[in-house]
Structure formats: structure tokens, C-alpha cells
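1. give me coordinates for this.
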Amino acid sequence: MEQIVLGDAELIRVVEWQGPFMPARAIVPGATAEDWKRNADWLAPDHWGRAEDTYLGALQTWVIRHGGRTVLVDTGVGDGRQRPHSRQFHDRHTGFLDRLAAAGIAPEDVDVVVNTHLHGDHIGWNTVDRNGEWVPSFPNAVYYLPAADHAVLDPDGPGRAHPPAAAGAADPAWWEERRLLFEDSVAPVVRAGQAVLWTDGVRIDEALTLEPAPGHTPGSSVLRLDSRGERAVFVGDLLHSPLQFALPECNSCFCEDPAGAAASRLRVLERAADRRELVIPAHFAGAGAAEVRREGTGFAVTRWAA
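-> Below you'll find the model as predicted:
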């Protein structure tokens, strides 16, 4: 666990898993081997395993405590999930709730859950298995889910008429995996009446605002924090690797609308640089957050979060 204080807000990072995930060239396919080598002095060893040419990432949840409320940003993969086509996410057992408890957070203490988008590694701890039934992990929480993603995942949703152009979307197994994650991690919180399906942005409280940032998924979003003039932006999967600071035009291999994702990334990073917002992606290993500045056609890290 790591802690950051911004204004009156306390941020706590709780890691579900961290380590080598996939070949570096695969995670950001638009980047070259030379791009990784040229930036090795700040990518290695936390974000790039140079010897193995491996991308290093994390599955994690950011906790925000502010104004007497506890907010979770993204909820990882979860335990016991059937993800037969994603070996890294299949039938995991990590004890994540115990790590939340070690941070002083019991499930009933959580007031808000934000899913920046509805990929399986951001929604898994939305629910727990109780006697063979998936139920909300956080019984007192309001869950903010992007409606555009829900519409695509829901077997009866209108988004199925316009499926994403993501890699693998033509494969029936791709849809089967999404059916599983919808049934075990999304539908239960909707049935429980705890979900808010939002579209054009929503102010959660005086410090937190959700805004659309489509591209990675149709409903991909960012969560902005502003407390006494100190700011952060939780960007979900707009960035998978810090290399995308230097090359904001390069998408991850998981972006469903590459042009939209690149446009959202550039827009969010420009504002972060101009307003000195701490950029907090979902999957950064090492230091999980950074301030950035404009540099050439991209951005550079001014400082990593302590």
C-alpha cells in the first residue's frame, strides 16, 4: 500500500497483483524497439524488464478518502472468475479484500465505486461469491458504471447492434468472456439497485467529477479530483505504459477505437500538464502516478508521486 495526500484527500493504492505481463512490443504495438531503448533510463526497471523486453504492470485499486467518504477507483480482476480465454485473469485468488482491510477499509465502509470502464480487470471486485451467488462486495456503495460500456456488454443492450472494432471481437470466444464478466461483475450490482449508469459526466461530490474519455472503450472515462487546488486525474486505461507519455499517439493493444483513444489521451494529458494534475493510470507498476510537462510532440515526467 502507498499513500498520497492532495489537499484534504488521502489516496491509497492497494495492489492486487504486480509484475511482468506481456512482451513490451505487444502492449504498445505502435512503439518500436528503439522507442523503448531510447527511454530506458526512466522506463526500467519499474515499467520495463529490459533484459526480457517485458512490459511490467499492475492490477490495483485506488482508494480516495475525502469529506468523510471512501471511494474506490476500479476494482481489479477479482477471485474465482471464469476467464478461460484470459489466462492472467482466470480463477485468481489474491486475498485482495484482506489488503483493503489492512488499509483500514471494510466492505461496508465503501461509499462509492467508480469503474472507469467495464473491461474485466477493472470490475472484478465489484462482487463476491456468496453461497454460489454473485452479490455486491460493497453493500452500502453506489457504483458508477459508464452506460456506453454497459450497453455493449449487456446481452439485451442496444450497443450490441454496433459492436466494438476491438481485436478479437469477431471471435465468439471474445463475446463469451464478456458475457461471463457481465454476469458475475456487472449485472449483480445493477439488479441490487446500487448502479448509476451515466452518460455525459457526473459530479459525485464537491471534489470528484467523472468525465467521458472514449476510445479505449465506448464508455471509457476519467475521474478528476480537486481538493483545495491540488488536483489528480484517474485515467483508467488511457495509458498502460509510461512510454505513452512520450508517444501519446500510440495506443495499447486493448484500445477498441484507436483514433478515439489517441484523441482522448492527448486531450487529458494536455490538461494535466497545463493544470499540474497528478496523472494516475490504472496499471502503472513502480510509482503509480506522475506529474507531466509538455515536451516536443509528447510529454515527459516532471516527478513521480512519492
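
2. rest of the way, CA atoms for contacts and neighbours
-> Fine.

3. and for residue 264, nearest residue in space, chain neighbours not counted?
-> Distance criterion C-alpha to C-alpha, 6 or more residues apart in numbering; nearest residue to residue 264, sequence neighbours excluded, is residue 213 at 5.4 Å.

4. and for comparison, fold this next one:
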Amino acid sequence: MNEIKLGDVTITRIEETHGPIMPAGAFFPDLPEQAWRDHRDELVPDHLDDDGMVHVAMQTWLLRSAGRTILIDTVVGNDKDRPAVAPWHRQNIDYLGRLAAAGVHPGDVDLVVNTHLHVDHVGWNTRLADGNWVPTFPNATYLMPAADFHYWNPANNPRIEGGVNENAFADSIAPVHAAGQAQLWEGSHRIDAHLRLEAAPGHAPGHAVIVLESGGDRALFAADLLHTPLQLHAHDHASCFCEDPAQARTTRRRWLDWAADNRALMLPAHLSGRSALEITREGSGYAVAQWGPFDSY
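-> The predicted structure is shown next:
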């Protein structure tokens, strides 16, 4: 099962890829190796393999809410020059075919939400057409956090050159803005009666989460608050991709508290396996109360 309904909102999981991405020690350099061993039974095989490689998913959350078709994050994309990450370099994946199988064609999309502007959240913002990058979703407004839009602009941040985010602004962000389809926001932003965006900085300056409240149901589209269930136990440990690890820790704790207190379904951007979970407090940390209803990858 890849589709559920919470209140009046339908949620469909659209996969781009899933599998091993990098060694645990490189992904989480400050997280003790013993922690991976202590929780191995919870992590293997969906989130960690026997070679110590962390498994993640590249996926989009497709929402149908208040009469609109909404995409949360647009993963890596095709044909993009990504020299820092070989598996992402000039990908050729039938992502649009998977959207079509869910009943959505590019012209049907009303709203694209980029929770932040890291390379693996903006790729399908654009597609290559006659040698030019054009918005993939021609009728959509693209919500982008203003803080990230300015931070990841190479004119403001020269260190992007040679990093993981190299080329992403030029090929996946600037063309949308030039087309007049980007809407920059900050602080919080009400999407509709069921959905709102909230700033959740740390992983990136403009990193955000989406809160769903519809009927009696609650959900948190948690973006990159966590990349592995181990961060429920080791919630003070950030990934190597967090721009401000200290702020990321504070933000993670705030939203994990909210999810636990509201019995909300958490839907992180990259969690492999069943992709979604409900959490509970456990000692000074958290634990999985139950996994979400999606099939495991």
C-alpha cells in the first residue's frame, strides 16, 4: 500500500530510489559505533545493512488536499550534473511515470513545496527541454523558504562550488524563479485549512516541516529532521549534512516532542522501509510506537 487518507487529505508515496547511500560513520560522524550495534535489530535490513551502510529513500509525498494536488519535495531529478554524488549524476529514472501511475501528470500539479533547497529535494522542480531547464510543473506555484533561497545562491555562498549542492541552484531553483512560479516565504505559511508550513531550521537555514491537522488526525511531514530511526534514541546527533548541528538538535527535539504529544504520524523525507511512523517518549528520548501503514520498500 502506498496511499492513505488522514482526515480530508489523501497521501501517496512516490518513490524515486531507495537503498544504501553511505557508511554510518560518515553519515553521522559523532554517533558512536556502539549505538548502531545496540539497535541493530531495529535497523537491519530496512535502515542499515550488514556492511554498515545506511539505507534511505528518495521519495515525494503527493497530497490531495482542499481540491488541490500538492507535491512535497521533488527529490534528485533527471539529467542533472551532480559530480559530488555519482549515483545522482545525470540520472534517468521514470519518476514522472510513477506520478502518472498515481493519476497525476505535470500539468495537474497545483503546488510544489520544497521543504528546503538541498539538492535531493529540488531535482524534479525542472526538466531538460531543448537544452534548457524549465519548470516540470507548468501550472504550479513552488513554495520555497526565503532563507534557503538566499543561502544557496552561489552569488551569496561561494563554498557551494564543489559541494553536494553544486549546480542545484542554477538548474533546479533559478529557472523556477525566473519563470515567475516561485513564492518565497518565511516563519510560517498556511497552505490550506489542513496544512501549514513551519520553519524548522538547523539542517538548513530555511528547513521546514509541514503540519497536517484534519478532523481528528495529525501528521508531520518531517523533511530531514531525521534520516534514521536511530535518531529517536540518539536525538542529539546530527547528520554530516546539517548546516547548524546545534540548531538542528534543538529543532529535532521540539518537533519530536510535538509528534509524540499529538500521536502524529511522522513522514520524514528519506526514511526507508515503511517510511512513516508514530513515536512515543522513552526515558530521555523516543521510540517507535508503531510503523505507518505503507508497504516496506
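
5. quick one: map the residue nearest to residue 264 of the first structure onto the second structure.
-> Matched by TM-score structural alignment, residue 213 of the first structure corresponds to residue 200 in the second structure.

6. can you report how many residues neighbour that match?
-> Residues lying near residue 200 of the second structure (other C-alpha atoms under 10 Å) number 28.

7. is it correct that it is in contact with residue 208?
-> Yes - counting by C-alpha atoms under 8 Å, residue 200 of the second structure does reach residue 208; the two are 4.6 Å apart.

8. any idea how far residue 93 of the second structure is from the counterpart of residue 290 of the first structure in the second structure?
-> Taking TM-score structural alignment, the alignment pairs residue 290 of the first structure with residue 277 from the second structure. For residue 277 of the second structure, the distance to residue 93 of the second structure (C-alpha to C-alpha, to the nearest Å) stands at 27 Å.

9. ditto for residue 145 of the second structure
-> 27 Å.

10. and for stretch 16-33 of the second structure, what's in contact with it?
-> Stretch 16-33 of the second structure is contacted from outside by 48-49, 52-60, 75-76, 93-95, 234, 237-241, 272, 297, using C-alpha atoms under 8 Å, 6 or more residues apart in numbering.

11. of residue 145 and residue 93 of the second structure, who's got more company?
-> Neighbours were counted for residue 145 of the second structure and for residue 93 using other C-alpha under 10 Å; residue 145 has more, 27 against 14.

12. just checking, what's the longest helix in the first structure?
-> In the first structure, taking DSSP state H as the definition, the longest helix is helix 258-275.

13. residues near residue 54 of the second structure, how many?
-> For residue 54 of the second structure, the neighbour count with other C-alpha under 10 Å is 26.

14. my reading is that it lies in a strand. Confirm?
-> Yes - under DSSP: H, G, I helix; E, B strand; the rest coil, residue 54 of the second structure sits within a strand.

15. that one: what's its closest spatial neighbour, skipping adjacent residues?
-> Residue 54 of the second structure sits nearest to residue 48 (C-alpha to C-alpha, 6+ apart), 4.6 Å away.

16. and residue 160 of the first structure, by the same measure?
-> Take residue 160 of the first structure and drop its neighbours on the chain: the residue closest to it by C-alpha to C-alpha, 6+ apart is residue 152, 5.1 Å away.

17. and that neighbour, helix, strand or coil?
-> Following three-state DSSP, residue 152 of the first structure is assigned to helix.

18. ok, it to residue 135 of the first structure distance?
-> In terms of C-alpha to C-alpha, residue 152 of the first structure sits 22 Å off from residue 135 of the first structure.

19. and for residue 147 of the first structure?
-> 20 Å.

20. correct me, but the residue nearest to residue 160 of the first structure touches residue 175?
-> No - judged on C-alpha under 8 Å, residue 152 of the first structure makes no contact with residue 175 at a distance of 10.2 Å.

21. which one of these two is surrounded by more residues?
-> Neighbour count, other C-alpha under 10 Å: between residue 152 of the first structure and residue 175, residue 152 has more, with 22 against 16.

22. ok, now which ones touch the residue nearest the centre of the first structure?
-> With the centre of the first structure defined as its mean C-alpha position, the nearest residue by C-alpha atoms, centre = their mean is residue 236, 3.2 Å away. Residue 236 of the first structure is in contact with 74, 116, 117, 220, 221, 222, 280, 281, 282, 283, counting by C-alpha under 8 Å, 6+ apart.

23. of these - the most surrounded one?
-> residue 116 (31 neighbours).

24. Three-state assignment for that residue, please.
-> Residue 116 of the first structure ends up coil, using three-state DSSP.

25. what about the closest residue to it other than its chain neighbours, distance to residue 268 of the first structure?
-> Spatial nearest neighbour of residue 116 of the first structure, excluding adjacent residues (C-alpha to C-alpha, 6+ apart): residue 221 at 5.1 Å. As judged by C-alpha to C-alpha, residue 221 of the first structure and residue 268 of the first structure stand 10 Å apart.

26. excluding chain neighbours, what is closest to residue 262 of the first structure?
-> residue 249 (5.3 Å).

27. which residue lines up with that neighbour in the second structure?
-> So residue 249 of the first structure corresponds to residue 236, using TM-score structural alignment.

28. that match belongs to a strand, doesn't it?
-> No - under three-state DSSP, residue 236 of the second structure falls outside any strand and is assigned coil.

29. so it touches residue 249, yeah?
-> Yes - counting by C-alpha under 8 Å, residue 236 of the second structure touches residue 249, with 5.4 Å between them.

30. between those two, which one's more packed in?
-> Shown here are residue 236 of the second structure and residue 249; by other C-alpha under 10 Å, residue 249 has more neighbours (20 against 17).

31. translate the more buried one into the numbering of the first structure.
-> Match for residue 249 of the second structure (TM-score structural alignment): residue 262.

32. distance of its match from residue 245 of the first structure?
-> Per C-alpha to C-alpha, residue 262 of the first structure is found 11 Å from residue 245 of the first structure.

33. please apply the same query to residue 140 of the first structure.
-> Using C-alpha to C-alpha, one gets 37 Å for the distance from residue 140 of the first structure to residue 245 of the first structure.

34. higher neighbour count, these two?
-> More neighbours surround residue 245 than the other of residue 140 of the first structure and residue 245, with 23 against 14 (other C-alpha under 10 Å).

35. and after the strand ranked longest in the first structure, which helix or strand comes next?
-> Using DSSP state E, we find that the single longest strand of the first structure is strand 9-23. With elements assigned by DSSP states H and E, the helix or strand that comes after strand 9-23 of the first structure is helix 24-27.
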